[in-house]
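Asks: sequence unavailable; structure follows:
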């Protein structure tokens, strides 16, 4: 469903989220992308409430870049099937809503996208044990 390698790490670094991503697993990188997008939305909400238009716009743009250049680009639509296609559509929806939220100064829309990201982040974290088990399987098989 997701492209192999560290494409997510490069996208994450490009959008300016400060963290150590080079040693992270592909699964962990997706978690970091969700967290970075949610943090940018939280900043956008804070700037919206404070009336800081330029800062709000920068925070929304950062969230959009993380979703488009990180989460969406990491999808492997050829292998991921229906799940990848649905995630792709959902990420496109989120970016449209963020753009609209910025234009309409809508905290409700920002909260909506944050809620969607939170749900996906929780599900992604929830599959971590299964990912670890799958990663350990080929190593165990190669030792036989």
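Replies: On my side now, so go ahead. Values in this document were obtained by computation on a predicted structure and should not be read as measured data. Numbers count the residues shown, from 1 in each chain.
Asks: could you use CA atoms for every contact and neighbour count after this?
Replies: Fine.
Asks: surely residue 88 and residue 72 touch.
Replies: Yes. Assessed by C-alpha atoms under 8 Å, residue 88 is found in contact with residue 72 at 6.0 Å.
Asks: count of residues packed around residue 104?
Replies: Using other C-alpha atoms under 10 Å, the number of residues around residue 104 comes to 10.
Asks: what about it, distance to residue 14?
Replies: Between residue 104 and residue 14 the distance is 27 Å, computed by C-alpha to C-alpha, to the nearest Å.
Asks: A further structure is provided below for comparison with the first:
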């Protein structure tokens, strides 16, 4: 996920921050990026600026796809499965907004992403550090 996330963030305008961020921060940056691109898209739709709308919805779709692809689907977890479904819903809403110029679809994505980000931001530092330590330990085979 980390390399995919860095690439996704950099492809939509991220700079050096992505290469120095830990996985938790990278996901925060991706979520922020998705919120930003969705908000820009919504404004563009309201102004009937189709080029800006298309460009930013495409970037938002790329970010949401990277977030979804980064989920560890080997873990049998209700949380992981729910996140996968939410990202899938958002991708379908973005595609609908692209094709049908539906503001409501963008609003739906903004609501879901804000809620996901609030939950992500609320993860205590100790829990993050413990999760990283466990992941690193498993990667080494310990």
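Replies: Cool, the structure landed. Owing to the predicted nature of the structure, the values given are computational and were not obtained by experimental measurement.
Asks: just the helices in structure 1 please.
Replies: 7-14, 26-50, 53-65, 77-104, 107-126, 128-142 (DSSP state H).
Asks: compared with structure 2, how much does the longest one deviate?
Replies: Put plainly, it is helix 77-104 of structure 1. Average distance, helix 77-104 of structure 1 versus aligned residues of structure 2 after superposition (mean C-alpha distance after the TM-score superposition for structure 1): 1.4 Å.
Asks: buried ones in that helix?
Replies: Neighbour counts over helix 77-104 of structure 1 (16 or more other C-alpha atoms under 10 Å) mark 77, 84-85, 87-88, 90-91, 94-95, 97-99, 101-102 as buried.
Asks: just the fifth one next, same as before
Replies: Within helix 107-126 of structure 1, the residues that qualify as buried are 107, 109, 110, 111, 113, 114, 117, 118, 121, 124, counting by 16+ other C-alpha under 10 Å.
Asks: please apply the same query to the third one.
Replies: Taking 16+ other C-alpha under 10 Å as the basis for neighbour counts, the residues of helix 53-65 of structure 1 that come out buried are 55, 56, 57, 58, 59, 60, 61, 62, 63, 64, 65.
Asks: the residues you listed: which two are farthest apart?
Replies: 55 and 65 (15.2 Å; C-alpha to C-alpha).
Asks: quick one on the thing from earlier: can you add distance to residue 141 of structure 1 and give the buried residues of helix 53-65 of structure 1 back as JSON lines?
Replies: Formatted as JSON lines, the buried residues of helix 53-65 of structure 1 follow (distance: C-alpha to C-alpha, whole Å):
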{"residue": "55", "distance to residue 141 of structure 1": "52"}
{"residue": "56", "distance to residue 141 of structure 1": "51"}
{"residue": "57", "distance to residue 141 of structure 1": "50"}
{"residue": "58", "distance to residue 141 of structure 1": "48"}
{"residue": "59", "distance to residue 141 of structure 1": "46"}
{"residue": "60", "distance to residue 141 of structure 1": "46"}
{"residue": "61", "distance to residue 141 of structure 1": "45"}
{"residue": "62", "distance to residue 141 of structure 1": "42"}
{"residue": "63", "distance to residue 141 of structure 1": "40"}
{"residue": "64", "distance to residue 141 of structure 1": "41"}
{"residue": "65", "distance to residue 141 of structure 1": "39"}
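Asks: closest to residue 5 of structure 1 out of the residues you listed?
Replies: Looking across the buried residues of helix 53-65 of structure 1 and measuring by C-alpha to C-alpha, the closest to residue 5 of structure 1 is residue 65, at 19.6 Å.
Asks: need the counterpart of the closest one in structure 2.
Replies: For residue 65 of structure 1, the aligned residue in structure 2 is residue 62 (criterion: TM-score structural alignment).
Asks: what do you get for residue 17 of structure 1?
Replies: Looks like residue 17 of structure 1 aligns to residue 14 there (TM-score structural alignment).
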